[in-house]
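Undergrad: Sharing a model that was predicted from the sequence below.
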Amino acid sequence: MTKALLTFCVLAALQATAAAQNGTGTPLACFYCKTGQSCHPAPQTCSPPQDACIIVREHNTLGAENSGTYQSCANSRQNLTGFLAFYFGATVAVEIQSEICKTDDCNAESTPSRLPISSIRNGLQCPACYAPGFESCESDGALHCTGGANRCADVVGMLAQGGVAIPFAARGCATQAACGIKMLESGVFTYKLTKVQCSPAPQAQPSSATRTLAWDPFTLGSIVPWASLFLSALLGLFLC
């Protein structure tokens, strides 16, 4: 029994070490950077159980239009990949694209890619509201869902940036992948969600008062790297 347990422990240790290595058997190295923060000039060596490099691109309109990229080592078993989105109102949206790769410095990218906010209706609708600084919000009308957002989401959590965090509550349309978030380090904010309740979005009612996500596609996204600007942008939404 003792010998079997020892063998299991040795195998587990070897697997953990292998998980942090690239195809050549040497430790995997990934580029580390987050928009608005200092970046490492050289790839950083990953540690077990990190077995991949990750790049996360974000575009949101949470108070201001923000775009950014996050790059780092990652555990491929614990990171969401692909596209996810929340739409909380006519001008309040979050779209995030996450990718992983498993070769040295494969997540290097010098210029953040800007994701487009979807504006094509999909025939569904959800109650919508967005309340930075609060832990609950009441819908002030239905929102036409767009793109692949086919779930109604009720969300409570924290937005963090530059060591400053603010609570928020929101309701709206979401993609299925967004419904699985608990904590996400993204290109602009760090999302720490304590509540994410999702349900299938119903068909839009022609007679209901609905709003469609609207934005100016010719306005360039601005990056807000300072905590003071971040808070003023968010707090301005509910102080006005």
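TA: On my side now, so go ahead. Numbers count the residues shown, from 1 in each chain.
Undergrad: hey, let's count contacts and neighbours off CA atoms from now on
TA: Will do.
Undergrad: And the contacts of the helix or strand harbouring Ala131?
TA: Here Ala131, judged by DSSP states H and E, is contained in strand 129-132. The set of residues external to strand 129-132 that reach it, using CA atoms under 8 Å, 6 or more residues apart in numbering, is 88-89, 92, 137-141, 166-172, 234-235, 237-238.
Undergrad: could you flag which of those are buried?
TA: For the contacts of strand 129-132, a burial check counting by 16 or more other CA atoms under 10 Å picks out 88-89, 92, 137, 139, 166-172, 234-235.
Undergrad: Nearest to Leu159 among those residues?
TA: Ile166 (5.4 Å; CA to CA).
Undergrad: which other helices and strands contact the helix or strand where the closest one lies?
TA: Ile166 belongs to strand 164-174 when assigned by DSSP H and E. For strand 164-174, the helices and strands in contact under the criterion 3 or more CA pairs under 8 Å, 6 or more residues apart in numbering; DSSP states H and E are strand 82-89, strand 121-127, strand 129-132, strand 142-146, strand 151-161.
Undergrad: what about versus this one:
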Amino acid sequence: MYMLIKTYCCETDMCNSETLELPDPEERELNGMKCPSCYSFTSDQCQSKKTVSCRNNEDRCFYYGGSISLGDTKLKAAARGCTTAYMCNFISGTDIAFRNYSVLTTRAGCSIAKHSVYEL
């Protein structure tokens, strides 16, 4: 599984109407680093039994656990894998609420990726 998030900050009227371009996942280059990998859509925890190879500027290993609510539907989720330093700053303790959608963080953390497997 691969998820890419791109953000852009602006301060003028209608500046957020532009569509952000995302890189082609197939063109991302391996950087020699690895992280523990797992995901769950039934719990806010997952145990890593495999590793994932990091790419481009992904130099951190992350762990995220929380819940996603949409109206009356609530789903627990957890994931481990590679990320960037920017995303580590973003995920630690971030809760999001918008209309009837919310994301509640229950567990989050990052560590520096290594050329060998680094357990969180």
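TA: Ah, there it is. Just so it is clear, the structure is predicted and the values come from calculations on it, not from any experiment.
Undergrad: The strand holding Ala131 of structure 1: how far from the chain's middle?
TA: Centre-to-centre, strand 129-132 of structure 1 and its host chain are 17 Å apart (CA atoms, centre = their mean, to the nearest Å).
Undergrad: go on, stretch 125-142 of structure 1?
TA: 19 Å.
Undergrad: Where in structure 2 does that stretch fall?
TA: Per TM-score structural alignment, the counterpart of stretch 125-142 of structure 1 in structure 2 is residues 34-51.
Undergrad: re the thing from before, comparing the helices and strands packed on strand 164-174 of structure 1, which stretch has the densest surroundings?
TA: Comparing those by mean neighbour count (mean count of other CA atoms under 10 Å), strand 142-146 comes out on top with a mean of 28.
Undergrad: could I get the helices and strands packed on strand 164-174 of structure 1 as TSV with distance to Val56 of structure 1?
TA: Putting these into TSV (distance: least, CA to CA, whole Å) gives the following:
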stretch	distance to Val56 of structure 1
strand 82-89	9
strand 121-127	25
strand 129-132	23
strand 142-146	22
strand 151-161	15
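Undergrad: Among those, single out whichever gets nearest to Thr17 of structure 1.
TA: Each of those was scored for nearness to Thr17 of structure 1 using CA to CA, and the closest is strand 82-89 (26.5 Å).
Undergrad: Touching that closest one from outside, list them.
TA: Defining contact as CA under 8 Å, 6+ apart, one finds that strand 82-89 of structure 1 is touched by 93-99, 128-130, 143, 145, 149, 170-178, 211-213.
Undergrad: what's the angle from it to strand 151-161?
TA: Strand 82-89 of structure 1 and strand 151-161 are oriented at 90 degrees to each other (axes from the mean of the first three to the mean of the last three CA atoms, to 10 degrees).
Undergrad: Between strand 142-146 and strand 82-89 of structure 1, find me the angle.
TA: Going by the same axes, to 10 degrees, strand 82-89 of structure 1 is angled at 160 degrees with respect to strand 142-146.
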